[in-house]
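Q: I need the structure of the sequence given here:
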Amino acid sequence: MPLKPVPGTAQVTSAELRSRFPELLDQLGQGTRVVVTHYRRPIGALVSLEDLQRLRRADVADAQSGQGRLMQIIGTHNQSGGVGKTTSVAELGYDLSTRLNLRTGQPNRVLLVDTDPQASLTKRFGLHDDPSSPAHVVTSTLFMSVMDPQLPGPTPLPSPTVPELHLIPANQHLSRLDALLYSDDSLLPNLGQVLRRYQDYDYILIDTPPSRGMITRAALIASEHIIIPVNSSLKAMENFDSVSELIGQCQRHNPNLRVAMFLLTQYQKNILHDQDVQRILKTQYAGIAPTSSPVPHRKALFNDASLARLPIALYRPKDPVNKDLRRVTDELLASIGEPVTA
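A: All right, here's what the predicted structure looks like:
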């Protein structure tokens, strides 16, 4: 959906930017602010030197007052299982946590949210390994606060293996939430209301169940951006019409919801089938969202890292796949209009 025009602003697509640059400079000199869009989403702006200085002064004031944090909520979704959805949340979440936030001057604070009753993300970071862990208790999940958003949200738990990452865990109790949301869909926006209270975090990444269920809908409604992981299988693309329909339904509750990228996982560059999937995504689906650089198929490595409850960057720091994962994080940040930092 194109942006609605705002008085005193002009819009230009990234493809038009070079050819229209002299014209845009004239408009800038007349006090018009210019918004640059990519795939119909705002990614940047041209502003006057006076406006730039004013924004810098505001950033300094916000940093001194502790205000002005801009939290991004990013959901994931694909109805096909085995496409690397949980792995993508884990790896992107960790990589984001290692990067500097330009607004605060500190590493990003990242919150991972597990909304899948199977609790794959929670297990991935070792929160279910200890039988006495609070991750097994219903009050540690989002169950109660989604049912009643006036209740305080659950306290995020640090991962036992990666303490800088915090998680809101899932457990089997969440399976009841799907039926309750189905019986009263007016509760669907509550998850977003609850998550937006966690203003101490710069990024919230949500792992969703591989289904069209009501928990998935609540998670997508809560999100600003969606990552759609796709493995190198045409089967993983067969349900795109259903995925698109579901996103459209969620946009009725959240008109700002957008697909940030198709994340190409489990890719084997020497396999023609995999090349076909990449080509289809980059051509037939380019109007929906960009396609990420491929993440190579390294099943044993990812499985071993998962068993160690560690991201690849900590489990095997020198492995070349880390470069691929960092590149995908760069592309995600660019797609959602965030500065790409080391």
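Q: could you use CA atoms for every contact and neighbour count after this?
A: OK.
Q: who's in contact with residue 228?
A: 76-78, 259, 261-263 (C-alpha atoms under 8 Å, 6 or more residues apart in numbering).
Q: part of a helix, is it?
A: No: counting by DSSP: H, G, I helix; E, B strand; the rest coil, residue 228 is not found in a helix; it is strand.
Q: just the buried positions in stretch 298-307, please.
A: Neighbour-count burial for stretch 298-307 flags 302, 305-306 (criterion: 16 or more other C-alpha atoms under 10 Å).
Q: same question, stretch 194-209
A: Judged by neighbour count using 16+ other C-alpha under 10 Å, the buried positions of stretch 194-209 are 194-196, 198, 201-209.
Q: now residue 334: how far from residue 12?
A: Per C-alpha to C-alpha, to the nearest Å, residue 334 is found 17 Å from residue 12.
Q: between the two, who's got more neighbours?
A: Counted by other C-alpha atoms under 10 Å, residue 334 and residue 12 do not tie: residue 12 has more neighbours, with 19 against 15.
Q: that one belongs to a strand, doesn't it?
A: Yes: judged by three-state DSSP, residue 12 forms part of a strand.
Q: gap between it and residue 224?
A: Separation of residue 12 from residue 224 (C-alpha to C-alpha): 22 Å.
Q: can you tell me the SS state at the residue nearest to the spatial centre of the chain?
A: Closest residue to the average C-alpha location of the chain: residue 74 at 2.6 Å, with C-alpha atoms, centre = their mean. Residue 74 falls in the strand class when you classify it by three-state DSSP.
Q: let's compare: structure for the following, please.
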Amino acid sequence: MIIAIANQKGGVGKTTTAVNLATALAAIGKRVLVIDSDPQGNASTGLGVGRRDREPSLYQLLIGEAAAAETIKPTAVPGLSLIPATSALSGAEVELVSTDRRTHRLADALTTLPRHDFVLIDCPPSLGLLTVNALVAADSVLVPLQSEFFALEGLSQLLSTIDRVKAGLNRRLELLGIVLTMVDRRNRLSDQVCDDVRAVMGAKVLQTMVPRNIRLSEAPSHGLPALIYDSRCVGSEAYVALARELLGRIDAGLALAG
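A: Predicted structure coming up:
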């Protein structure tokens, strides 16, 4: 299954979710690939792949200079590999505009991908061509949503984009769920935002919530997922629970249409 982790807002926990959800899935025996589709390359950093070790990268894959298998890099987590991003990816959207099947470049490239149980695509904080490519390649979308005052701002735009991609480019695309991130249960406003989001979005919101946790923030500076950096912290435990909930939802066929 290919899952795009998307939200056009920055700082909502997309990369943290991609890295740690992938690690949790790998820890229970799944073969997992993370595709870093953000030119900032934070998922690559968080999985310990240095900038000197990222070529060929997703950029070469999208412009047709490398095959999918050539771009895959191992990580320190058994069963978890990575297609990294470099800063060159920032120019890909402009370069792809004039190419054939510009919205399907990633989907086409992944047809030669070695078998994985899960492919998680960490999308950039925009709804540009890189994100559209991810949505066209994906089976489903997971949306991290920060539990702060403007949480729902922009969500309708993302859901509308998912609907348009499904209608015109990828009929199999479904909304797998919305995961609330950076939740501070000591903060009454955070609790209220979570309640409001559930009231508006209903069953699309996953039960697992990811708390605000300093260990989640520290781990990338060590080039490690939080589950490796500190497996017992509340953030790590939340991502293990999220992996289990998503597997249960997938197994039960409960992925919800956007």
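Q: okay if I get the buried residues of stretch 298-307 of the first structure as TSV plus distance to residue 59 of the first structure and secondary structure?
A: Output for these, formatted as TSV (distance: C-alpha to C-alpha, whole Å; DSSP: H, G, I helix; E, B strand; the rest coil):
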residue	distance to residue 59 of the first structure	secondary structure
302	40	helix
305	39	helix
306	39	helix
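Q: mind putting those in a markdown table, distance to residue 183 of the first structure included?
A: A markdown table is the format used below for those (distance: C-alpha to C-alpha, whole Å):
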| residue | distance to residue 183 of the first structure |
| --- | --- |
| 302 | 38 |
| 305 | 39 |
| 306 | 36 |
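Q: report all helices and strands that the helix or strand residue 135 of the second structure falls within contacts.
A: Using DSSP states H and E, residue 135 of the second structure sits in helix 129-137. Here helix 129-137 of the second structure touches strand 2-5, helix 92-96, helix 105-109, helix 155-168, going by 3 or more C-alpha pairs under 8 Å, 6 or more residues apart in numbering; DSSP states H and E.
Q: the ones you listed: which one's closest to residue 72 of the second structure?
A: Proximity to residue 72 of the second structure, assessed across these by C-alpha to C-alpha, is greatest for helix 105-109 (12.5 Å).
Q: the closest one: average distance to aligned residues in the first structure?
A: Here the mean offset of helix 105-109 of the second structure against the first structure after fitting is 1.7 Å, by mean C-alpha distance after the TM-score superposition for the first structure.
Q: if I look at the aligned partner of residue 232 of the second structure in the first structure, how far off is residue 24 of the first structure?
A: When the first structure is aligned by TM-score structural alignment, residue 232 of the second structure is paired with residue 318. Between residue 318 of the first structure and residue 24 of the first structure the computed distance is 45 Å (C-alpha to C-alpha).
Q: who has more neighbours out of the two?
A: Higher neighbour count among residue 318 of the first structure and residue 24: residue 24, with 20 against 11, using other C-alpha under 10 Å.
Q: which non-adjacent residue is nearest the more buried one?
A: Nearest residue to residue 24 of the first structure, sequence neighbours excluded (C-alpha to C-alpha, 6 or more residues apart in numbering): residue 34, at 7.3 Å.
Q: do residue 72 of the second structure as well
A: Residue 72 of the second structure sits nearest to residue 83 (C-alpha to C-alpha, 6+ apart), 4.8 Å away.
Q: and what of residue 105 of the second structure?
A: residue 62 (5.7 Å).
Q: and the corresponding residue of the first structure for the one you found, how many residues sit next to it?
A: In the first structure, the residue matched to residue 62 of the second structure (TM-score structural alignment) is residue 146. For residue 146 of the first structure, the tally of surrounding residues (other C-alpha under 10 Å) stands at 23.
Q: with the second structure overlaid, report how far the helix or strand harbouring residue 146 of the first structure is off on average.
A: Here residue 146 of the first structure, judged by DSSP H and E, is contained in helix 143-147. Comparison of helix 143-147 of the first structure with the second structure after fitting gives an average deviation of 3.1 Å (mean C-alpha distance after the TM-score superposition for the first structure).
Q: residues in contact with stretch 291-303 of the first structure: which ones?
A: Contact with stretch 291-303 of the first structure is made by 87, 261-269, 278, 281-282, 312, 321, 324-325, 327-328, 331-332, as judged by C-alpha under 8 Å, 6+ apart.
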